[in-house]
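**Q** Mind folding the following:
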Amino acid sequence: MFTGLGNLEELHLNRNDITDIQAGTFNSTSQLRYLDLRLSDNNITTFPFDELSRLQRLYRLDLNNNQMTTLPSIAYNILSSISDVNIGNNPWQCDCRMVDVRLKMAGTYPFEDQITCSQPDHLNGRKLRFIRLENLKSDCEEPTIVRFVKGDSVPLFFGGTLHLICEATGIPTPEITVTLPSGLIATVESVGRVTVDMNGNIIIRNVTADDSGRYVCIAKNSVGSTYSVFSTDVSLFYPGVVVGSVADPGSKNHLHKPLLVLLVYVGSYSGP
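**A** Now for the predicted structure:
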């Protein structure tokens, strides 16, 4: 959205009736230091907190007076790294979806006292950090991985991008972790060649033959965890040799660019 604004330092979006902030919105704003989403007229229900891990200079975040009801576990880690946070005046739903955030609360950061419950009725007006965990866990669900698949059918060339999707359900929303064939572990906080977002999109850039092998996706929340395995066989080969014709004696034999072929074993398997 903000392509070409790499030097942008402050962004004020208040009173724009925004309802959704899409993934990738802040990819081109690495210098952003002040994000104002106070928006008394806005209705933001969800926010891609994992996107903020790329904004290393961000020191102020204002999400006051929106329509957010829950926070993913990663949100606590992100908010605790920002100096000035305002997330008050949102209709927080204090149920199992907030257990992971509640577990991390120790009264260390001011934003912890800004989460006042609106629902359920018997917790209305109470601050989340003072609610006993057993009062939040009545509707918890262990994670289930719905699918772990390649995200597209585009052939992979050497140096290309591999897109995997590990979609999981559960209450609270499970955190996704993926282990690559190399043993590297990537999470939603990872930056660089391998990234994972809150929706389970796993992106591996600049692929090589070393990216061949077994990928393990782990979905975990406060009540359990599960995993699924996706195996690939990435092979380097040369499609052929092009020979110059008599009509073009100046041409030379040459090899095509190496092609990475992704052979996916049928299905994946999961475990508890």
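
**Q** from here on, contacts and neighbour counts on C-alpha atoms
**A** Will do.

**Q** Go through the helix or strand harbouring residue 220 and flag the buried ones.
**A** Under the criterion of DSSP states H and E, residue 220 resides in strand 213-221. Within strand 213-221, the residues scored as buried using 16 or more other CA atoms under 10 Å are 214-221.

**Q** Looking at these, which two lie furthest apart in space?
**A** The most widely separated members of the buried residues of strand 213-221, counting by CA to CA, are 214 and 221 (23.0 Å).

**Q** quick revisit: and which of the buried residues of strand 213-221 is nearest residue 236?
**A** Of the buried residues of strand 213-221, the one sitting nearest to residue 236 (CA to CA) turns out to be residue 214, at 17.3 Å.

**Q** Wait, that closest one touches residue 263, no?
**A** No. Residue 214 is not in contact with residue 263 according to CA atoms under 8 Å; the separation is 12.0 Å.

**Q** any residues in contact with both of the two?
**A** Overlap of the contact sets of residue 214 and residue 263 (by CA atoms under 8 Å, 6 or more residues apart in numbering) consists of residue 232.

**Q** Show me what the biggest strand by length in the chain is packed up against.
**A** Ranked by residue count and defined by DSSP state E, the top strand of the chain is strand 224-237. Judged by 3 or more CA pairs under 8 Å, 6 or more residues apart in numbering; DSSP states H and E, the packing partners of strand 224-237 are strand 141-150, strand 213-221, strand 259-264, strand 269-271.

**Q** next helix or strand past the longest one?
**A** Later in the chain than strand 141-150, the nearest helix or strand by DSSP H and E is strand 156-157.

**Q** next up, for comparison:
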Amino acid sequence: MGVLQQIITGLCDAGDEVIFAWRSFEAYPILVELAGARAVRIPLDHLEGHDLDAMAAAVTERTKIILLCTPNNPTGVPISHDRIEAFLRAVRSDILVVIDEAYVEYAEAGSGPDSLALYREYPNVCILRTFSKAYGLAGLRVGYAVAAPEIAEGLRRTALPFSVSALAQKAAIASLDAGEEMEARVAVVKQERARMSRELAARGWKLEPSQGNFLWIRADDELRTRLMEAFDGAGIMVRAYQGDGVRITVADAAANDRVLRILAAHAA
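**A** A predicted model of the protein is given here:
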């Protein structure tokens, strides 16, 4: 998130526009407003994914940045390679298109873009990734960008000194050497994600396939309130979004069974 804040602050002046899907990562509008820019929220499509046609149509002469979150947080829906490539051909090359892949390690191969290939072909593409999710370093706040040299140089110049501690740097480097362990943890999440999706679908819940480490339940405020009361009563933490729904993190099998029991009792 720190790198994204640098990007938005560095590129946007007052009144400039940043386009992103909504609902998506909740920090997007906050960071845009902190930079004095204008947040342009484009509603998700009926499959809980990015409406890229609407996003392209929303571009104006003040558009500086477009954020694409894949898999999308909180819905888990990815954006395919072909769709992003067509989108890049449709928008101006002076607009920075940021592909936020915070949850990419949880995605099945081929479900999302080959972002590095897009970066190599389109100079206005910037990729964001993090060690906070699949690598398990959430408290250390380590992330990085893959960007064109001029963007990367700007990020270096605007970086807050000492924002990443020596301990965090060592942990990130150690994580790179623990790929097999990370992949084993991710495999368990994928297995449990598939199991939960099957059981919930069998009980009448309508879910779009998630490629994150969470499941998304679209819910109006009445259903959301009932679910939150049930989860709170059971001591289970989930993330609620007013007017939209509930995001449930995939945990270990025992915790997931508790979630399934609650949702079974509230199935439509």
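
**Q** tm score of chain vs chain?
**A** Once superposed, chain against chain, the TM-score is 0.30 (TM-score structural alignment, normalised by the length of structure 2); 151 aligned residues with a CA RMSD of 6.6 Å.

**Q** now for the strand holding residue 220 of structure 1, which elements pack on it?
**A** Checked by 3+ CA pairs under 8 Å, 6+ apart, strand 213-221 of structure 1 has strand 141-150, strand 162-171, strand 175-179, strand 224-237 packed alongside it.

**Q** now that strand and strand 224-237, what's the angle there?
**A** 160 degrees (axes from the mean of the first three to the mean of the last three CA atoms, to 10 degrees).

**Q** who's in contact with strand 213-221 of structure 1?
**A** With contact meaning CA under 8 Å, 6+ apart, strand 213-221 of structure 1 is reached by 100, 142-145, 148, 166, 168, 170-181, 225-234.

**Q** quick one: secondary structure of residue 97 of structure 2?
**A** strand (DSSP: H, G, I helix; E, B strand; the rest coil).

**Q** That one: neighbour count?
**A** 26 (other CA atoms under 10 Å).

**Q** Residue 222 of structure 2 too?
**A** 9.

**Q** Shouldn't it be within a strand?
**A** No. Judged by three-state DSSP, residue 222 of structure 2 forms no part of a strand; its state is helix.

**Q** how much space is there between it and residue 67 of structure 2?
**A** According to CA to CA, to the nearest Å, residue 222 of structure 2 stands 31 Å off from residue 67 of structure 2.

**Q** Also residue 143 of structure 2?
**A** Distance from residue 143 of structure 2 to residue 67 of structure 2, by CA to CA: 16 Å.

**Q** cool, residue 34 of structure 2 as well?
**A** 16 Å.

**Q** These two: which is more packed in?
**A** Taking other CA under 10 Å, residue 34 of structure 2 and residue 67 do not tie; residue 67 has more neighbours (20 against 12).

**Q** wait, doesn't that one sit right on residue 84?
**A** No. Residue 67 of structure 2 is beyond contact range of residue 84, at 11.4 Å (criterion: CA under 8 Å).

**Q** Pick the most deeply packed of the helices and strands packed on strand 213-221 of structure 1.
**A** strand 175-179 (a mean of 23; mean count of other CA atoms under 10 Å).

**Q** which helices and strands sit right next to the helix or strand just after it?
**A** Next helix or strand after strand 175-179 of structure 1 toward the C-terminus (DSSP H and E): strand 185-186. Here strand 185-186 of structure 1 touches strand 175-179, strand 194-196, going by 3+ CA pairs under 8 Å, 6+ apart.

**Q** Please produce a markdown table containing those strands, extended by distance to residue 254 of structure 1.
**A** Formatted as a markdown table, these follow (distance: least, CA to CA, whole Å):
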| stretch | distance to residue 254 of structure 1 |
| --- | --- |
| strand 175-179 | 37 |
| strand 194-196 | 33 |
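
**Q** Quick one, which of these gets closest to residue 117 of structure 1.
**A** Nearest of those (CA to CA): strand 175-179, 23.0 Å.

**Q** Just want the angle from the closest one to strand 162-171.
**A** Using the same axes, to 10 degrees: strand 175-179 of structure 1 against strand 162-171 is 140 degrees.

**Q** What angle do strand 141-150 and strand 175-179 of structure 1 make with each other?
**A** If you take the same axes, to 10 degrees, strand 175-179 of structure 1 sits at 40 degrees to strand 141-150.

**Q** what's the burial count for the closest residue to residue 204 of structure 1 other than its chain neighbours?
**A** Nearest residue to residue 204 of structure 1, sequence neighbours excluded (CA to CA, 6 or more residues apart in numbering): residue 194, at 4.6 Å. Each residue near residue 194 of structure 1 was counted by other CA under 10 Å, and the total is 21.
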